[in-house]
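Asker: fold the stuff below for me.
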Amino acid sequence: MTRSFTLVQLRYFCAVAEQENMTAAAAALNVTQSTLSSAVAQLEQVMGTPLFTRLPRRGLRLTRAGRRLRESALLLLEDADQLPGAVREEGPVLAGDLTVGVFGPLAPFRASVILEEFEREHPGVTLSFLEGDQEFLRRALRDGKCELALMYDLGLGGELPRRVLRRVPPHVIVSPEHPLAAVPGQPVSLRELAAEPLILLDLPHSREYYLSLFKLLGVAPRIRHRASGYETVRAFVARGHGYSVLNQRLPHDLTYAGSPVVPLPVAEELPPIEVLLVRPGGTRPTLKSKAFEEICLRVYGVTPVVSID
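Answerer: Model prediction:
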């Protein structure tokens, strides 16, 4: 027996999956909650399995079947949106929503530039960024909350398809009053700095990476402060509370408070961090996410040889 469903039901289902809340999804779609609930219930009946787990006071969560349906529904809805243009033999005009994860410390460096480029080339797509740490983004990819993510190669494992956009070596920052600041650009030994107070960027997986650099050199750092904010780390260093090791570097060396830090290259050869574009495993990318990938490659100056799909 043929089981029928409508594109409207799929759109409603995808909206609920994104919001994880029936009331919020109804408001976003400008429909009544009863209309939305009925559409989802009918879709569950057609599919023959629950698509959401109802969590008291915590909203809705996709079941495994729901995640699979969402992956297929996004592609089907996109193909449906392209159908009129295909009939008229026109090129694809992208429309709809695209959610992209971005690692917090990376967001200030590239997100606004990528957003500007993307909106100029694809004005019909609403691009939203989901910002968080590495573990948050890994879960967001798994749960279908974002179609791809701009993140580091830390704590990912080997199951997620990824594209390397840039390799960023570690560098040291010190205050202008630090003796090493007297010779800007002079490489400094991380091994020799280990006895001084360290301001550690304390994010999941990031802290393990930074501590591993000292371990490779056979020394243990003297951690004075831990901070989860990139700018907090820089501010502590600028005020003379210690030095730090970071990877991304701003085009200027001022902190939010106006005090400068002095960046210095590391004398030892240490592993860089890779900036990646990551997708969920086992999914076919949408046209919108492919367009985002192309712009990322251009912004980062990467030659598009092999796609990550």
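
Asker: please count neighbours and contacts with C-alpha atoms only from this point.
Answerer: Fine.

Asker: show me where the stretch 151-300 of the chain has its strands.
Answerer: Secondary structure of the stretch 151-300 of the chain by DSSP state E, counting those that start in this stretch: the strands cover 162-168, 171-174, 197-201, 222-227, 244-246, 262-265, 273-278.

Asker: another sequence for comparison is provided below:
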Amino acid sequence: MKIEIRPIEKEKWHGKKEADNFMRDKTISVLVDRETKLYATGLNYTDTDYEDQETGEKVTEASYYAKLLKQNLSNVYIPGTPHEFWEAGTMRIKLPNSTMFLETNNPFDHLKYKVIKCSKFVANSLREYQDNLYPDATHYIVDGEEEMELKAKKAEVKFEVYQKYNELTKTEKIQLILILGEKNLKDKSDSMITLEMEKLMESKPREILEFLKKPKKEIVLEALLKEAIQKNVLKYHKTKYFYGDAEIASNYEELTRFFEDESNQELKVVIMNKVQ
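Answerer: The predicted model follows:
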């Protein structure tokens, strides 16, 4: 059976994703289970579900592969004594920042697959990662049926986004791009705005739908604050926000509340004039 393992697309500190993401490869190895004090190999040591190829005797998975590979696959951990197989280089498994495949008909790939399934860095599926069952995961095992279902749902979301896109004014598109894409396209051509919108619709369809649920007044204010920060009209330093030398907020939520306050509307107008 062919097993496909993919890296999880995450936006890193450098802001790059997918092919542009230069996240390093990850290497995992067989660890000792804290509770059982045994090597977490993923192999079954109790159920006799395999048949010895020579004798026909029913044996455990661990015994079957130990004989097949002529290796010691015991999961017994002896402190201070490295395991001759599990701690050897063979079972140091590199998870590349690209799709990898294992063929479980290959005995060594079968063992690697079992070890990978024990790792907190590899989710059993993308859905289980999204459900936060594997918060530390960097990779996931592809589930064919689940992949089809997720693609169908993503297509539905994109279709809804495209429908709502046609209802947006040019100003609303610019605000959306500024907030979700961190790009200020004010005074730019319609074609450039369309190009950036298409990129966002492809990469952040769900975020766009959530964005469009916000009250327009809230979107207008958020766009104003983003632009004011970009143009250094409002200064940001160590989570705090300043207008001139005066601190006006200790975090972004407080900054939003500050400018929602009726008593601060005069300063809001001043800032609006400065970013125009």
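
Asker: need the TM-score between these chains.
Answerer: Once superposed, the chains reach a TM-score of 0.27 (TM-score structural alignment, normalised by the length of the second structure), with 127 aligned residues with a CA RMSD of 6.3 Å.

Asker: and of the strands of the stretch 151-300 of the first structure, who's closest to residue 39 of the first structure?
Answerer: strand 273-278 (32.3 Å; CA to CA).

Asker: for the closest one, packing partners?
Answerer: strand 148-152, strand 162-168 (3 or more CA pairs under 8 Å, 6 or more residues apart in numbering; DSSP states H and E).

Asker: distance of residue 53 of the first structure from residue 24 of the first structure?
Answerer: 17 Å (CA to CA, to the nearest Å).

Asker: no, scratch that, I was asking about residue 235 of the first structure
Answerer: 38 Å.

Asker: helix or strand next in line after the helix or strand encompassing residue 74 of the first structure, which one?
Answerer: Secondary structure from DSSP states H and E places residue 74 of the first structure in helix 64-87. Sequence-wise, the next helix or strand downstream of helix 64-87 of the first structure (DSSP H and E) is strand 96-103.

Asker: report the angle between the next helix or strand along the chain from that next one and strand 96-103.
Answerer: Counting by DSSP H and E, the element after strand 96-103 of the first structure in chain order, helix or strand, is helix 107-121. If you take axes from the mean of the first three to the mean of the last three CA atoms, to 10 degrees, helix 107-121 of the first structure sits at 160 degrees to strand 96-103.

Asker: among the helices and strands packed on strand 273-278 of the first structure, which comes closest to residue 75 of the first structure?
Answerer: Per CA to CA, nearest to residue 75 of the first structure of these: strand 148-152, 14.3 Å.

Asker: give me the contact list for that closest one.
Answerer: 99-103, 106, 134, 137, 141, 273-280, 289 (CA atoms under 8 Å, 6 or more residues apart in numbering).

Asker: let's see 7 Å
Answerer: 100-103, 134, 141, 273-280 (CA atoms under 7 Å, 6 or more residues apart in numbering).

Asker: strands of the second structure, start to end?
Answerer: Under the criterion DSSP state E, strands of the second structure are mapped to 2-7, 26-28, 50-51, 58-59, 93-95, 100-103, 122-123, 139-141, 235-237, 240-243, 246-249.

Asker: in the fifth one, what counts as buried?
Answerer: Buried positions in strand 93-95 of the second structure, judged by neighbour count with 16 or more other CA atoms under 10 Å: 93, 95.

Asker: what of the longest one?
Answerer: The neighbour-count check on strand 2-7 of the second structure (16+ other CA under 10 Å) flags 5, 6, 7 as buried.

Asker: nearest residue to the last one other than its sequence neighbours?
Answerer: Put plainly, it is residue 7 of the second structure. residue 139 (4.1 Å; CA to CA, 6 or more residues apart in numbering).

Asker: ditto for the first one
Answerer: Computed as CA to CA, 6+ apart, the closest residue to residue 5 of the second structure that is not its neighbour in sequence is residue 141, at 4.6 Å.

Asker: that neighbour reaches residue 7, doesn't it?
Answerer: No - if you go by CA atoms under 7 Å, residue 141 of the second structure and residue 7 don't touch, sitting 9.1 Å apart.

Asker: that older thread, comparing residue 235 and residue 24 of the first structure, which residue is more hemmed in?
Answerer: Taking neighbours as other CA atoms under 10 Å, residue 235 of the first structure and residue 24 compare with residue 235 leading, 22 against 16.

Asker: residue 50 of the second structure reaches residue 62, doesn't it?
Answerer: No - the pair residue 50 of the second structure / residue 62 is not scored as a contact, 9.2 Å apart, by CA under 7 Å.

Asker: okay, these two: which has more neighbours?
Answerer: residue 62 (23 against 16).

Asker: can you pull the buried residues of the lengthiest helix in the second structure?
Answerer: In the second structure, taking DSSP state H as the definition, the longest helix is helix 144-165. For helix 144-165 of the second structure, the neighbour count (16+ other CA under 10 Å) marks 157, 158, 161, 165 as buried.

Asker: as a markdown table, these with distance to residue 269 of the second structure would be great.
Answerer: A markdown table is the format used below for the buried residues of helix 144-165 of the second structure (distance: CA to CA, whole Å):
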| residue | distance to residue 269 of the second structure |
| --- | --- |
| 157 | 37 |
| 158 | 36 |
| 161 | 32 |
| 165 | 29 |
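
Asker: against residue 119 of the first structure, how distant is residue 127 of the first structure?
Answerer: Applying CA to CA to residue 127 of the first structure and residue 119 of the first structure gives a distance of 8 Å.

Asker: hmm, I was thinking of residue 230 of the first structure
Answerer: Distance of residue 230 of the first structure to residue 119 of the first structure, given as CA to CA: 27 Å.

Asker: ok, residue 15 of the first structure next?
Answerer: Taken as CA to CA, the span from residue 15 of the first structure to residue 119 of the first structure is 22 Å.

Asker: who has more neighbours out of these two?
Answerer: residue 15 (20 against 13).

Asker: dump the strands of the stretch 151-300 of the first structure to a markdown table, plus distance to residue 74 of the first structure.
Answerer: As requested, the strands of the stretch 151-300 of the first structure are exported to a markdown table (distance: least, CA to CA, whole Å):
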| stretch | distance to residue 74 of the first structure |
| --- | --- |
| strand 162-168 | 20 |
| strand 171-174 | 41 |
| strand 197-201 | 37 |
| strand 222-227 | 38 |
| strand 244-246 | 38 |
| strand 262-265 | 44 |
| strand 273-278 | 18 |
